[in-house]
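> Pasting a predicted model and its sequence here:
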Amino acid sequence: MSVTGTSRTSTLLPRSRPARSGLVIAASVSAALVVNLVLWASGLAAGGTFEHTDAGEVMSAAPGGVVLMTVLPLTVGLALAALLMLWWNGFARIAQVVGAILPLATIQGTISADFDTPSTVALTLMHVVIAVVAVAAIELLRVRR
């Protein structure tokens, strides 16, 4: 009688850690961007303008702002987490806490701006999407031994 072990790594992801990390980051950022663009379109359909006043000027927060503020922080944060996890895999838990807290903490800026209600709701939900995706992506980046 023999005992066989099962691999804990997915057969769908590359075995090389850098390749796997790159794939996880790209897929996570893409998923967050798609969801946030759907939220933006829903906000527009609900009558949102995604405009606010800053220093007397009317500024638009979308769609370019939605793309930039989804892709840039999430990509940088996940790449930094992946690099630090090469040094110490336990950093994943710290990164998950930071990845959840930062996007949720910045909701205050959205609420305090003079966006209309549909825009405020959609933008707030976008922050939540980034927090959820960051935590889930870092879990996928974590190497299980």
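Cool, the structure landed.
> contacts, neighbours, all on C-alpha from now
Will do.
> Nearest residue to the middle of this structure?
With distances taken as CA atoms, centre = their mean, Ile130 lies nearest the centre of the chain, 3.1 Å away.
> check contacts around that one.
Listed by CA atoms under 8 Å, 6 or more residues apart in numbering, the contact set of Ile130 reads 32, 70, 74, 100, 103.
> for Gly77, same thing?
Neighbouring residues of Gly77 by CA under 8 Å, 6+ apart: Gly99.
> in what helix or strand does it lie?
Using DSSP states H and E, Gly77 sits in helix 64-87.
> roughly how far out does that helix sit from the chain middle?
With CA atoms, centre = their mean, to the nearest Å as the basis, helix 64-87 stands 8 Å off its chain's centre.
> swap in stretch 16-31?
How far stretch 16-31 lies from its chain's middle: 13 Å, per CA atoms, centre = their mean.
> Repeat that for stretch 91-102.
Chain-centre distance of stretch 91-102: 12 Å, with CA atoms, centre = their mean.
> swap in stretch 32-39?
10 Å.
> Other residues contacting that stretch?
63, 66-67, 70-71, 122-123, 125-126, 129-130, 133.
> let's bring in a second one:
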Amino acid sequence: MSTTETSSPSPVLSRSWTTGRPVVVAAAVAGALVVNLVLWLIGLAAGGSFEHTDAGATVSAAPGGVILMTVVPLGVGLTVAVLLGMWWPGFVRIAQVVGALLPLATITGTLSADFDTASTVTLTLMHVVIAAVAVVALEKVR
């Protein structure tokens, strides 16, 4: 190819860039889930019960709550951000800010519940994990 010729973008590169997004979302959700389940096990070993009182009844927040509250918000949030980012690329940066702030803001719910100290600290760390994973995954997509 001479210096005056230009090459067209590779269909392999553009296709892998598009198909790579679901992989990033799935890997981010799976990674966050693994980290949060490890944190849950550490919290259990530290004496956490992960139980709180709700409407007079004792409710357990783990392991089902850990799985549900990691997979659903992160999976839905990242998927929506990626889809809207395909339409408006600047949206991914906005989603990073929201993805960092929203999990951190919801720590207040954990702090206001009557969890024991080990459970409160562990659940708070899980929120931080979700915030960090959201930012890193969206940066990878961006």
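All right, it came through fine. All figures in this text were calculated on a predicted structure; none of them were measured in a lab.
> List the TM-score for the superposed pair.
The pair, once superposed, lands on a TM-score of 0.89 when counted by TM-score structural alignment, normalised by the length of the second structure; 132 aligned residues with a CA RMSD of 1.7 Å.
> coming back round to it: would you convert the contacts of Ile130 of the first structure into CSV that also reports distance to Val24 of the first structure and neighbour count?
Below are the contacts of Ile130 of the first structure laid out as CSV (distance: CA to CA, whole Å; neighbours: other CA atoms under 10 Å):
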residue, distance to Val24 of the first structure, neighbour count
Ala32, 12, 23
Thr70, 16, 22
Leu74, 12, 25
Ala100, 17, 20
Pro103, 19, 21
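> I'd like those residues laid out as JSON lines, including distance to Arg17 of the first structure.
Formatted as JSON lines, the contacts of Ile130 of the first structure follow (distance: CA to CA, whole Å):
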{"residue": "Ala32", "distance to Arg17 of the first structure": "22"}
{"residue": "Thr70", "distance to Arg17 of the first structure": "24"}
{"residue": "Leu74", "distance to Arg17 of the first structure": "19"}
{"residue": "Ala100", "distance to Arg17 of the first structure": "24"}
{"residue": "Pro103", "distance to Arg17 of the first structure": "27"}
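> And the next helix or strand past the helix holding Gly77 of the first structure?
Next along the chain after helix 64-87 of the first structure, taking DSSP H and E as the criterion, comes helix 91-105.
> The longest helix along the second structure relative to helix 64-87, how many degrees between them?
Longest helix in the second structure, counting residues (DSSP state H): helix 11-45. If you take axes from the mean of the first three to the mean of the last three CA atoms, to 10 degrees, helix 11-45 of the second structure sits at 160 degrees to helix 64-87.
> hang on, the earlier thing: A strand includes the residue nearest to the centre of the first structure, no?
No: checked against DSSP: H, G, I helix; E, B strand; the rest coil, Ile130 of the first structure lies outside a strand; its state is helix.
> how close does it sit to Ser28 of the first structure?
Remark: distance between Ile130 of the first structure and Ser28 of the first structure (CA to CA, to the nearest Å) = 9 Å.
> now the end-to-end length of stretch 3-11 of the second structure.
In stretch 3-11 of the second structure, first residue to last residue: 22 Å (CA to CA).
> Can you give me every residue that contacts Ala30 of the second structure?
Ala30 of the second structure touches Val71, counting by CA under 8 Å, 6+ apart.
> Distance of Ala131 of the second structure relative to Leu138 of the second structure?
Distance of Ala131 of the second structure to Leu138 of the second structure, computed by CA to CA: 11 Å.
> Now a PyMOL select for only the buried ones of the contacts of stretch 32-39 of the first structure.
Selecting only the buried entries of those in PyMOL, with 16 or more other CA atoms under 10 Å as the criterion:
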select buried, resi 66+67+70+71+122+123+125+126+129+130+133
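> from the contacts of stretch 32-39 of the first structure, which single one is nearest Leu80 of the first structure?
Leu80 of the first structure has its nearest neighbour among the contacts of stretch 32-39 of the first structure in Val71, at 14.0 Å by CA to CA.
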